[in-house]
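Engineer: Below is the structure, and that's it, no one-letter string:
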């Protein structure tokens, strides 16, 4: 086992831009099918997909009191207004605890700029970055591409961070204004990564993020963009209780479709998905979580009230999506409902579902239904994407988590005479012969409704040939700070423990070609998983060999390193098995000295694919005014 470490005194390594893949798109996939190839979340009690899935499996509610630190921050703000607050004035809810934390160094910002930036911008930046990495994409690969960004955000909170800055008499500059504009939520990452696709904000109230997903899918089909990042975000800066808002639960429990349901409970969170046409995702060997086979959007029009739900409009948007998908609705075995836990909303939604299914079938109780809002609350404009994440994780694991806080069916809903049943226990997701298919609905207070149909992804991938016993692997790990570097080493060790059958060569391919390479670096040459695991543990304990360049590399030194790395990579790409061992050692030494490695060439003609690997662990600096 060989492990090499180095601290290089420059922040970013420029590598050659890989050529676009000109090969034919994947066969047998409709041009309308959109793959979800990356995902990231920051939700109450769940900073990542794994934590969210565990919470869903174990039926955990994230509802809590308003976090103490956030209360102190708001209390200090309201002193500027001569208003005295008490903790009892704040609602229970599903809160994020550290909206004041941000890794400004990573994004090339100063502490002062970060302090003046709305937490919405900071949280969305980090989540989008993690989403890209989860999909195996990095700045190196996406810069200059026609990648779109679509953000769903309910922009109605008058107690914004910008208002706090003004009331604390902070001097406003052009940069301060830019750091607090909602319209820049989408375009900030486009600017940072030089993305050329559309960047837009969608606000339809509660349905904003699912509508953003629908518009992103249309953009991909119309070739407005090659890939699309879709995000949803909601933060309640000052969640003070107000009398007379009848949709809120007095019991502080969100109980979708339950007879005791007395209203909704608000939540916070950030969700991001990376989308790509399925035929290109298959061609490029991307990791696919699930496939969006259709989506539809409509409006209530004139109804009982402008904010009142409309069963006929909800029925129509579902029917439209199913017709677009060209499916028999009896194939749908689970529906992620809007499910806000309100007396009126739940009953009307179930009526719309019944009417939609009964256009095609008279079967009863063949489709499960549930709502993630029972676990994480109603995160308003981001709620639709949260439901999509629940669906894609359920499809991957072939298990449907139970909807918590359900004890007795709403007496106004005749489940026994309905096409659906409430999933009230952890349920294996059985296949009925074809691929598992599901739907998700999101209905906005604005009257704008959206429905999407998802299907599991399965294809007969070519079996990777068993490597020779002595065949080496080369894993590269890097970060911009010592803290993040140590956290990343630990994350890779945990990955190996939790995934004993992981494809090691694909892991190394993704870590090399799917990540940017930063100042702190490690390279591991190994032949067995146990060997790598031991080296990672030694590395984060500081027991590995270290190398120091003693300052900045001069340009001629960097060019010489890059040329030598290119030569070694070309040589290694033409070898197999144990023949690569010395080449990998030489490449790893050059990598740790700052050389740019052509990872794509290194794995040319290898049976590798993109895997979901640990994403960048950002440092947690407090950024507040």
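Structural biologist: All right, it came through fine. Everything quoted here is computed from the prediction, not taken from an experiment.
Engineer: only C-alpha atoms for contact and neighbour calcs from this point on.
Structural biologist: Fine.
Engineer: how about the strands in the stretch 51-200 of the chain?
Structural biologist: 101-102, 147-153, 199-202 (DSSP state E, counting those that start in this stretch).
Engineer: What is the neighbour count of residue 304?
Structural biologist: 10 (other CA atoms under 10 Å).
Engineer: In which helix or strand does it reside?
Structural biologist: According to DSSP states H and E, residue 304 maps onto no helix or strand at all.
Engineer: on that earlier part again, quick one: closest of the strands of the stretch 51-200 of the chain to residue 274.
Structural biologist: strand 147-153 (9.3 Å; CA to CA).
Engineer: helices and strands around the closest one, which ones?
Structural biologist: In terms of contacts (3 or more CA pairs under 8 Å, 6 or more residues apart in numbering; DSSP states H and E), strand 147-153 is packed against helix 184-193, strand 199-202, helix 208-221, strand 227-234.
Engineer: Throw these into CSV and include mean neighbour count, thanks.
Structural biologist: CSV is the format used below for these (neighbours: other CA atoms under 10 Å):
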stretch, mean neighbour count
helix 184-193, 20
strand 199-202, 22
helix 208-221, 26
strand 227-234, 29
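Engineer: Alongside the first one, take a look at this:
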């Protein structure tokens, strides 16, 4: 068996040895073929195999190209003037409609004698005799045939030295590498798992959360410290029927009539290839996930104008089943068994099953519809880890990239479970705040306010993102996961489980908690949950040597409510924007911190307003937690990207803009103002799709 192609030094020969080992054990005789490597030997020039100019071309070679003459016929050579002439000729013939066979013959004739010019400096003259050419003509007209290995060598050698490299040198390299691996394995057994960062780039983001219909509005809301929790809208459920503060009725009634609710999100069904007549049979969470996923791809620069390998793009969403639409179908199906035939009024009100209904309520179709409508051919699945679902989706998405199964992943979290059934379920476990506010890490915290939302990320391997010139918001270094194991109950947090998730995340990231400047906590505002999480975080960070008050601690739930399956991603998007912009966002409703926090000793501080994160971007490191019922714990570690261009400002839109008007006279300027007033009315009527800055730019650009 002969191995050929790229063998030129110790490492390449060692790779061939490793590949050949199973064959050698079975008695096969192994050999190698080398070509390009010999071009760098002194003997190649001394013996006249090639001229000095050919060897210099090999030494100067920074890249190679393939010259295609016919299907299956290609020649690899240095990227020289002749190589470019060949390609221009090939394209000209193709554009001119030359028959394939005629084109192949002409390209072969063009190549004829070019290798002799390059290697010997000889060409056949008009008299058919060989004649010498000068080095300038040799380089311009010659075909310098060599392999890609030429780009990896930078100096000449001898045949003896080359043979030593690929024999004894390869053996020494393998022995040295085996010793290093053995030492590393011994160290790992002694010291625990070695750092193995994921290095997954976040190249696109999109979201819709309470009070924030898009990514820019979400970040602006976070920085402004606005609380989006409101009283329940009348169209969702009726507080007069279900609101009651009597603890004895918890589960039959709800002690809270507040929450974070999504504003209407525009959705163009036809643009997504969905017949409008089908919408009534599709759970809105599927449509929201599709819309936000499409936005995330556009944010990453992969809209309709930029091609990418859709067959290797996966979709992973965190979500749960049990939608309001499914409940309505269930009521229609079960009513006759319990109460007889449906009354006409109820029969008219409840939805009827159609061919769209079954897929329209399935949780797995949240991801499936995204993959279907966006024509993505990688894996697609929906994962349910309760309130940790979106970080569980992140974990699976990163594994898809790490294992090489996907080149891009759309990772999302979606939750619109803010119906009355959800309120009653949370009320039954005494989790809701009677005051209607999430107050994470405040001594007056008394429970959660429910929220809803959808978020999506576009993820790529960092090396691929760098290669493709993608904008990188942040780099995911690791995701740590754990279970609580056996404990007193399925809904109570357990410190040991949370600690395991944190320790695994930071060990894999190769990051000490003492380096972290921001923690976006699970932080639900429940008494037991907050004190448990704060105690675990404080212990882990203090043991790592974190300085007093060195890390900002907060929770976006203080502004949105608990968005459940979408909560982890809300925190991750907040942390990624903080890392990217260099702004540490505030956390709300902390008047008197939880007693588990001590200002004199705690590694954490609570920022009540946005502050500069004045460290180099690569040192902006954040941790994000999400925990779910059933004892599931996730913690993600992300860091700034050193190659990122610093944003000019911390937010994309400002609450005020300067409007400038110009005209030949006062009347012309007045007409410009009138046009702006009409445009503002149009913008308000359409839900403000145009940013204030764009309207200001339009006004400034307009003349009389």
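Structural biologist: Nice, thanks for sending it over. Only a predicted model underlies this, so the values are computations on that prediction, with no experimental measurement involved.
Engineer: Could I get the TM-score for this pair?
Structural biologist: Aligned and superposed, the two chains score 0.65 in TM-score terms (TM-score structural alignment, normalised by the length of the first structure); 445 aligned residues with a CA RMSD of 3.4 Å.
Engineer: Map residue 635 of the second structure across to the first structure for me.
Structural biologist: Superposed on the first structure with TM-score structural alignment, residue 635 of the second structure falls opposite residue 451.
Engineer: which is the next helix or strand following the top helix by length along the first structure?
Structural biologist: In the first structure, taking DSSP state H as the definition, the longest helix is helix 555-573. As assigned by DSSP H and E, the chain's next helix or strand after helix 555-573 of the first structure is helix 581-592.
Engineer: before we move on, back to that, in JSON lines: the strands of the stretch 51-200 of the first structure, plus distance to residue 290 of the first structure.
Structural biologist: JSON lines is the format used below for the strands of the stretch 51-200 of the first structure (distance: least, CA to CA, whole Å):
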{"stretch": "strand 101-102", "distance to residue 290 of the first structure": "30"}
{"stretch": "strand 147-153", "distance to residue 290 of the first structure": "19"}
{"stretch": "strand 199-202", "distance to residue 290 of the first structure": "23"}
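Engineer: Can you check which of the ones you listed gets nearest to residue 245 of the first structure?
Structural biologist: Comparing the strands of the stretch 51-200 of the first structure by CA to CA, strand 147-153 comes nearest, at 21.0 Å.
Engineer: what's the closest one aligned against in the second structure?
Structural biologist: So strand 147-153 of the first structure sits over residues 313-319 in the second structure, by TM-score structural alignment.
Engineer: list the helices and strands the strand or helix carrying residue 177 of the second structure packs on?
Structural biologist: Using DSSP H and E, residue 177 of the second structure maps to helix 170-191. Packing contacts for helix 170-191 of the second structure, counted by 3+ CA pairs under 8 Å, 6+ apart, involve helix 10-25.
Engineer: Trace the helix it packs on over to the first structure and give me the residue numbers.
Structural biologist: Going by TM-score structural alignment, helix 10-25 of the second structure lines up with nothing in the first structure.
Engineer: now that helix against helix 170-191, angle please.
Structural biologist: On the basis of axes from the mean of the first three to the mean of the last three CA atoms, to 10 degrees, helix 10-25 of the second structure is oriented at 90 degrees to helix 170-191.
Engineer: Tell me the buried residues in helix 10-25 of the second structure?
Structural biologist: 10, 11, 12, 13, 14, 16, 17, 20 (16 or more other CA atoms under 10 Å).
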